[in-house]
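> show me the folded form of this:
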Amino acid sequence: MTSRAPSDGVWAVVTVHRPERVPPLLADLGAQVTGIIVVDDGSGPEFDPIRAEIASSGALMIALEHNSGIGAALNHGIRSAIDNGANAIVTFDQDSTVAPGFVTALSAARENALAHRVPAGPVVPEFFADVSQAGPSTRQGVVYAAHAIQSGMYLPADVVERVGLMDESLFIDLVDTDFEIRCRDADLPCIIAPGLRLPHRLGARYRIPGPLGALLPTLTLSTPFRYYYRARNRIVLGRRHPRHRARLHRDARADYAYFLIAWMLAKPRSTMRKLLAAGFRDGRDERMGRMRPALATEAARVTWRARPLPDAESA
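Okay, here's the model as predicted:
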């Protein structure tokens, strides 16, 4: 792990929460980076054996005492990487996988942009879970990101120094969107590495019954508590970034349609309605951080009026 790697000076930061095993991603990254930092976001003492396995693989293990959210977990890892001399950091979720040369492709995309005198900040793969992140391109062929997911994001240390870290108060959901917009406002727009793919599992796939299923036979649904954060942070980002109102309104409309579907499929619907209403209200009141424990307890009781698909069928 300490020997010279193809992307020397680049460190990987991998966030995990209640991991069932050592993420296979770590082995895939070993030959591509100078070092790997794994941040466990408050999984608890029962996960000590897995954390010990991760540490024995050569990764630097950071275990947070409490679940602090993706922003805080990423920031712990990014700060540690910079303290260890990283000139760039690539961030990942535990569910991502990478092919050989992935990190080099990200770095090469930024070097190409700078060689053409195109300002560039973070770099993301063109495809995240088969969804294109590409936006408009420059005359020099550099492609900007239309939106950017943090897993698989290449962060030069000088960008972090100029823009700052992730906003921990958002806790989870749209943390990467907020960071991407801040980079753009600092004239360090996010660009893509053309053709590069990052396979990733987005939530769980379900088969939808009834009339709705005729329109949407299958659908990816998140853990119910996530809808609170998504609703809250949509309101917060809309207020925070008025220069990007058109883009954020467009994204919000898509989310609101998704919220309606989630409400229709939730059991009980009254609890999903309560989660969404609390998110919108807390967004307007700028009540940030982790959701209230009583609300989290209610969210944990929500189930879906849908049949989960086996992993093979979901892929």
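> every contact and neighbour count from this point should use C-alpha atoms.
Will do.
> can you tell me the closest non-neighbouring residue to the residue nearest the centre of the chain?
Note on the chain: the residue nearest the mean C-alpha position is Gln150, at 4.1 Å, using Cα atoms, centre = their mean. Leaving aside its sequence neighbours, Gln150 sits nearest to Asp176 (Cα to Cα, 6 or more residues apart in numbering; 5.4 Å).
> check which helices and strands the host helix or strand of Leu260 sits against.
If you go by DSSP states H and E, Leu260 is part of helix 245-265. In terms of contacts (3 or more Cα pairs under 8 Å, 6 or more residues apart in numbering; DSSP states H and E), helix 245-265 is packed against helix 225-240, helix 269-285.
> structure for this one too, so we can compare:
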Amino acid sequence: MRRPIPSRDPESSPDHGPVGSVAGVVTAFQPEDELTRAVEAVRAQVGVVVVVLDEADPSATTRAVLDACRALGADVVLHGDNRGIGAALNTGIARARELLPTTTHVLTLDQDSAVPAGYTSALLAAGAAADRAGVPVGMLAPDTVGSIVRLPGLRHRQAPGGVVIGDEPIQSGLLVPVTALDAVGGFDEGLFIDGVDTDFYLRASDLGLRCVVAPGIRLEHRLGRAITLGSGRELPLLVAATFRYHYQWRNLVALLSSHARRHPVWAGRAVVRSVRHLVIVTALAPGRLARLREAARGAAAGVRGETGKRPD
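Down below sits the predicted model:
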């Protein structure tokens, strides 16, 4: 297998070493040109890029997109089946560390997230500041993510040395030290998709590791479609694909079972946030019965302890 082309424009963080020691892992499912743009954006900010295609029987369009990623220097791994985001991340991380044995950090990205210039260096600098202040780093995250509205009570807070500590981040755009990966363990493949980042964050918190935020850094990423009112005004709330509500509610039950006792504040916020979201999208977005059905079935599956891909 052809090894990836080295970064053409390596950046560095004077306090925390070169970005050439960072490995980028991009997960993909039925990708379009957005995946190529994501690879192109990140390739100059990391030492190696690994794309993991998490599906069976890719189409001709998908194969063409993957060829374009290879031409940009990405190493492409084919899962051969749809095993979920957790499995794709674990596969990509293992491959990246094989290709780049000196990896110090892993940058995880979804196919529809393109990092801005200087993104990796900014997160590394935030990590270096945390190291100097004695703040143990479990993950480094952007200050804001395009489609995410941070709720009251989930605000960032200051730590010694001006370090900014965040609450649970989303997985895309996350920079994770390999020391934290080794300590926390891989991403939970049983969750399949939703809640994988939350589970990792909570397990890191159990070890005293923090989510450190790079102030002023923004990642453009969209988690669903916006609710549009009759006036044409968009609400700052997104509707996920209907099937995702199965995973959201199944995995909420699973996460509460695993983490609520040690993280009661998180648990209370998670329940309120999930109920609030479901109530609003039920009231304002079409497809409400199918969405409620998926949420109910997902919650029941969580009570039964089901994991992995939901039955078709």
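> quick TM-score on the pair, please.
After superposition, the two chains reach a TM-score (TM-score structural alignment, normalised by the length of structure 2) of 0.86; 290 aligned residues with a Cα RMSD of 2.2 Å.
> if we can go back for a sec, just give me the match in structure 2 for the residue nearest to the centre of structure 1.
Gln150 of structure 1 maps onto Gln171 in structure 2, with residues paired by TM-score structural alignment.
> pretty sure that match sits in a strand.
No - according to DSSP: H, G, I helix; E, B strand; the rest coil, Gln171 of structure 2 belongs to no strand; its state is coil.
> just to revisit the earlier point, which ones are touching the residue nearest to Gln150 of structure 1?
148-150, 166 (Cα atoms under 8 Å, 6 or more residues apart in numbering).
> relative to Val131 of structure 1, how far out is it?
Look at Asp176 of structure 1 and Val131 of structure 1: by Cα to Cα, to the nearest Å, they are 16 Å apart.
> Leu114 of structure 1 now?
26 Å.
> pick out whichever of those two has more residues nearby.
Leu114 (14 against 11; other Cα atoms under 10 Å).
> contact partners of stretch 141-151 of structure 1?
Against stretch 141-151 of structure 1 from outside (Cα under 8 Å, 6+ apart): 90-93, 96, 112-113, 118, 124, 126, 128, 133-138, 176-177, 180, 189-194.
> apply 7 Å and report the result again.
The contact list for stretch 141-151 of structure 1 (Cα atoms under 7 Å, 6 or more residues apart in numbering) reads 91-93, 113, 124, 133-137, 176-177, 180, 190-192.
> related to what we said a few turns ago, please report how far the residue nearest to the centre of structure 1 lies from Trp11 of structure 1.
Gln150 of structure 1 is 15 Å from Trp11 of structure 1, by Cα to Cα.
> do the same with Gly213 of structure 1
For Gly213 of structure 1, the distance to Trp11 of structure 1 - Cα to Cα - is 44 Å.
> between the two, which one's more packed in?
Neighbour count, other Cα under 10 Å: between Gly213 of structure 1 and Trp11, Trp11 has more, with 31 against 13.
> tell me which element the residue mapped onto the more buried one from structure 2 is part of?
Using TM-score structural alignment, the equivalent of Trp11 of structure 1 in structure 2 is Ala23. Applying DSSP H and E as the criterion places Ala23 of structure 2 in strand 22-28.
> contacting residues around the counterpart of Arg297 of structure 2 in structure 1?
Counting by TM-score structural alignment, Arg297 of structure 2 lines up with Ala278 in structure 1. Shown here is Ala278 of structure 1, whose contacts under the criterion Cα under 7 Å, 6+ apart are Tyr228.
> against Ile172 of structure 1, how distant is Ala278 of structure 1?
Taking Cα to Cα, one finds Ala278 of structure 1 at 16 Å from Ile172 of structure 1.
> what is the equivalent residue in structure 2 for Pro24 of structure 1?
Using TM-score structural alignment, Pro24 of structure 1 pairs with Arg37 in structure 2.
> which residue comes closest to that match once chain neighbours are left out?
Using Cα to Cα, 6+ apart and skipping the chain neighbours, the partner closest in space to Arg37 of structure 2 is Ala114 (6.7 Å).
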